[in-house]
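S.K.: here is a sequence together with a model predicted from it:
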Amino acid sequence: MSQGEPRIVIIGAGPTGLGAGYRLQELGHEDWVILEANDYVGGLATSFTDEAGFTYDIGGHVMFSHYDYYDELVSKLMGDDFTELQREAWVWMEDRFIPYPFQNNIRDLDPQTVFDCVSGLIQTQRQEHQPTNFREWVDAVMGPGIARHFMIPYNFKVWATPAELMNFVWIGERVSVVDAETILRNVILGEDQVSWGPNNTFRYPLRGGTGFLYDGMRRFVEDHLELETPVASVDPAAKEVRTADGRVWPYDVLLSTMPLNHLIGCTESVPDAVRRAVDGLHWSGSHIVGVGIDRQADTTKNWIYFPEPEVPFYRVTYLSNYSPYITPRPGQTLLLTETSQSTHKPEDPTTIVDRVIDGLVATGLMEEDDRQRVVTTWLCSPEMSYPVPSVTRDASLGTIQPWLRSQGIWSRGRFGAWLYEIGNMDHSAMQGVEFVNQVLFGDPESVWIARGEGVAGDGIR
């Protein structure tokens, strides 16, 4: 390292890069810069307002946190300008709404479906097979009935990846694991269970969507922020980052939040084994469609899951129920839909908006007459939305990450760490904060998870 404080270069001004920058300015560290390819901050957590005045997030984001530091930061940025909501999540299938999570509320389905799910659950009590992929895990833990009716079709719609190509180490609080006694009690006694999960209550900014938070963080890093500055190459031997405009940025320590495969692709002198390991990283993209309707929403629902393949989206969020300022004037509705895409599940971007509107009508979220009330539509199609927890992922990370760390490079964030299980906004921001604490103070990381063989656990001091 150079004499005095280390020179820190941060690639990307999403939640991780901004989290790192915020922590650096909080500590009074001076020698650092954030290089951001876009002309805005926030990455996938940003928000956009169209010419009609409707505000959109890039998918259904809610704010809940596992970390006191992040909670305090959010409170500082939002003040009193937020709404606090009780989650109302539903599943639409068999032409009806059932409470989420599906597996705890099957009593509302057709009797044959209920029987399939319960009998499959009984089968799991006799299972001794150790699963090797997500498909086998679902069958072993939830049974073939729940697998066939919900888990497999829904997860294919989310991940655009067959379940047998995914691992199951990411499950944690992401999936409500089946409790046989709870399911049978709910079926027999006719009860619903709706409070599962870490986000059963959540806050949302009153104005500006989730991007409001990251625009707020921008104020604290503005003097160290370089927008529209895409990275062209990284030279670990010289400890330099070269940007597309020809400028060179020397560093002592590099935090990259760009997608891990892109980082390896633009880094010089990468060993062949590390380059080959990138082939084990898989992802899916998405089409996010917003539909603004000139009528009041007739429900207090927050979001709805759609497992059935004939419906073109896997989730719809009533974004206008989150804040009255999402729409330009009262009495309007904004629906935000999500459709995944990949080589396993290609989607035609030229027809997706029309297919979404047809799907909203078919599922009853829009009336036929609402077609005439649509005042705006919005389409955002990120190439990379979900880092897929593939069966090959951990071995790849176990090869790539140790080499990067040996070169003084931290790769963190949703696609930098390539760990969906720590890919929420709070996880991502805290990875940036903890990077700073480790580099400056030697504090161990608690958010980032070492996956695969041989991953360094403490890092470079």
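M.R.: Sure, I can see it.

S.K.: from now on I want contacts and neighbour counts done on CA atoms only, so please keep to that.
M.R.: Will do.

S.K.: look up how far residue 378 lies from residue 90.
M.R.: Remark: distance between residue 90 and residue 378 (C-alpha to C-alpha, to the nearest Å) = 24 Å.

S.K.: more crowded one of the two?
M.R.: Between residue 90 and residue 378, counted using other C-alpha atoms under 10 Å, the more crowded position is residue 90 (22 against 17).

S.K.: which other helices and strands does the helix ranked longest in the chain contact?
M.R.: For the chain, the helix reaching the highest residue count under DSSP state H is reported as helix 425-441. When contacts are defined as 3 or more C-alpha pairs under 8 Å, 6 or more residues apart in numbering; DSSP states H and E, helix 425-441 packs onto helix 15-27, helix 68-78.

S.K.: one more to weigh against that first structure:
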Amino acid sequence: MKIVAIGCAPTSIGFAYRLQELKAQGVDEAADMELLVLEQNATPGGLSCTVKDEKGYLWDMGGHITFSHNFPYYEKATREAVDEWNTLQRNCLVDMNNLYGEKGIHLVPYPAQFAVPLFPEAVKKRSSIWVGTRVAKLPQEKLEELCAMDDNALKSADFGWGPNAQFNFPKYGGTGAVWKNLCEKLPSEWFQYNSK
């Protein structure tokens, strides 16, 4: 079977990684598969690439935090791709200035739930389901403990981010390093860059 993937983004790279695993395990269905990944850019990653500007700064173009719960081999693959990682404490400050039509409203009080009455109607109507695994689910006891605290106690409280309290980020090369390095570990004949 011949497979052509359009775009060398995380999904195609993940497929290529899994195909190589299956071939190495001797899975019959994978043995005769041929893969060609066509990418219009000179490097892998698609919209999840990292680019370097003229001053040497790295810019992640797409998502810079990824979630490994969706596929059992995802974390294994990313760990294999990048040798050195930074483990960072989550610190979420969001500039929502573009949501407001009034000039001068540029600071959102935190926690953000106290600012909900200020949100535009379209934002208020959004479902909370989209946050899914991106927000830690607090046990009832923890929620009650936090609700019982006064303002001073809340300043130093553990809000229970749980598994989302920290995230890993490549020490060198930005998120794009994950995809670039993974591709370098896969058969080079599977990838064709600068292809439109």
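M.R.: Noted; the coordinates are in hand. Since this is a predicted model, take the numbers as computed values, not measurements.

S.K.: TM-score for these two?
M.R.: After superposition, the two chains reach a TM-score (TM-score structural alignment, normalised by the length of structure 2) of 0.69; 172 aligned residues with a C-alpha RMSD of 3.3 Å.

S.K.: if we can go back for a sec, what range in structure 2 matches the longest helix of structure 1?
M.R.: Aligned by TM-score structural alignment, helix 425-441 of structure 1 falls on no residue of structure 2.

S.K.: what packs against the helix or strand containing residue 92 of structure 1?
M.R.: Element membership of residue 92 of structure 1, judged by DSSP states H and E, is strand 89-93. Under the contact definition 3+ C-alpha pairs under 8 Å, 6+ apart, strand 89-93 of structure 1 sits against strand 96-99, strand 303-305.

S.K.: which stretch among these comes nearest residue 396 of structure 1?
M.R.: strand 303-305 (31.5 Å; C-alpha to C-alpha).

S.K.: name the residues that touch the closest one?
M.R.: 60, 88, 89, 90, 91, 92, 314, 315, 316, 317, 318 (C-alpha atoms under 8 Å, 6 or more residues apart in numbering).

S.K.: can you tell me the closest non-neighbouring residue to the first one?
M.R.: In space, and not counting its chain neighbours, residue 60 of structure 1 is closest to residue 317: 6.0 Å by C-alpha to C-alpha, 6 or more residues apart in numbering.

S.K.: the one you found reaches residue 61, doesn't it?
M.R.: No. Counting by C-alpha atoms under 8 Å, residue 317 of structure 1 stays clear of residue 61, with 9.1 Å between them.

S.K.: what about the two, which has more around it?
M.R.: Each of residue 317 of structure 1 and residue 61 has its neighbours counted (other C-alpha under 10 Å); residue 317 has more, 22 against 16.

S.K.: so where in structure 2 does the helix or strand containing that one end up aligned?
M.R.: Secondary structure from DSSP H and E places residue 317 of structure 1 in strand 315-318. Across structure 2, nothing matches strand 315-318 of structure 1 (TM-score structural alignment).

S.K.: follow-up on the earlier one: relative to residue 22 of structure 1, which of the helices and strands packed on strand 89-93 of structure 1 is closest?
M.R.: Closest among these, using C-alpha to C-alpha: strand 303-305, at 31.6 Å.

S.K.: quick one: the strands in the stretch 101-250 of structure 1?
M.R.: Under the criterion DSSP state E, counting those that start in this stretch, the stretch 101-250 of structure 1 contains strands at 201-205, 225-226, 231-235, 240-243, 248-250.

S.K.: dump those into CSV; add mean neighbour count and distance to residue 118 of structure 1 as well.
M.R.: Converted to CSV, the strands of the stretch 101-250 of structure 1 look like this (neighbours: other C-alpha atoms under 10 Å; distance: least, C-alpha to C-alpha, whole Å):
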stretch, mean neighbour count, distance to residue 118 of structure 1
strand 201-205, 19, 30
strand 225-226, 20, 55
strand 231-235, 19, 53
strand 240-243, 20, 57
strand 248-250, 16, 60
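
S.K.: now the ones you listed in CSV, with distance to residue 44 of structure 1?
M.R.: Below are the strands of the stretch 101-250 of structure 1 laid out as CSV (distance: least, C-alpha to C-alpha, whole Å):
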stretch, distance to residue 44 of structure 1
strand 201-205, 16
strand 225-226, 18
strand 231-235, 18
strand 240-243, 22
strand 248-250, 25
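
S.K.: do you know which of these lies nearest residue 361 of structure 1?
M.R.: strand 201-205 (27.5 Å).

S.K.: which secondary structure elements does the closest one sit against?
M.R.: By 3+ C-alpha pairs under 8 Å, 6+ apart, strand 201-205 of structure 1 packs against strand 82-86.

S.K.: the strand it packs on aligns to what range in structure 2?
M.R.: Going by TM-score structural alignment: strand 82-86 of structure 1 matches residues 85-89.

S.K.: mean per-residue distance, that stretch to structure 1?
M.R.: Mean deviation of stretch 85-89 of structure 2 relative to structure 1 after superposition (mean C-alpha distance after the TM-score superposition for structure 1): 1.6 Å.

S.K.: ok, the closest residue to residue 152 of structure 1 other than its chain neighbours - how many residues close by?
M.R.: When the adjacent residues along the chain are set aside, residue 152 of structure 1 lies closest to residue 163, with 6.8 Å between them (C-alpha to C-alpha, 6+ apart). Residue 163 of structure 1: 22 surrounding residues under other C-alpha under 10 Å.

S.K.: and residue 163 of structure 1, what pairs with it in structure 2?
M.R.: In structure 2, residue 163 of structure 1 lands on residue 123 (TM-score structural alignment).

S.K.: now swap in residue 16 of structure 1 and tell me
M.R.: Under TM-score structural alignment, residue 16 of structure 1 pairs with residue 11 in structure 2.

S.K.: what of residue 50 of structure 1?
M.R.: In structure 2, residue 50 of structure 1 lands on residue 53 (TM-score structural alignment).

S.K.: and residue 204 of structure 1, by the same measure?
M.R.: Checking TM-score structural alignment: residue 204 of structure 1 goes with residue 169.

S.K.: quick check: that match touching residue 86?
M.R.: Yes. Under the criterion of C-alpha under 8 Å, residue 169 of structure 2 makes contact with residue 86 at 5.3 Å.

S.K.: before we move on, the earlier item: buried ones among the contacts of strand 303-305 of structure 1?
M.R.: In those, burial by neighbour count holds for 60, 88, 89, 90, 91, 92, 314, 315, 316, 317, 318, counting by 16 or more other C-alpha atoms under 10 Å.

S.K.: and those residues, which is closest to residue 21 of structure 1?
M.R.: Nearest to residue 21 of structure 1 among these, counting by C-alpha to C-alpha, is residue 60 at 25.6 Å.

S.K.: so how far is residue 134 of structure 1 from the closest one?
M.R.: 24 Å.

S.K.: now swap in residue 283 of structure 1 and tell me
M.R.: 16 Å.
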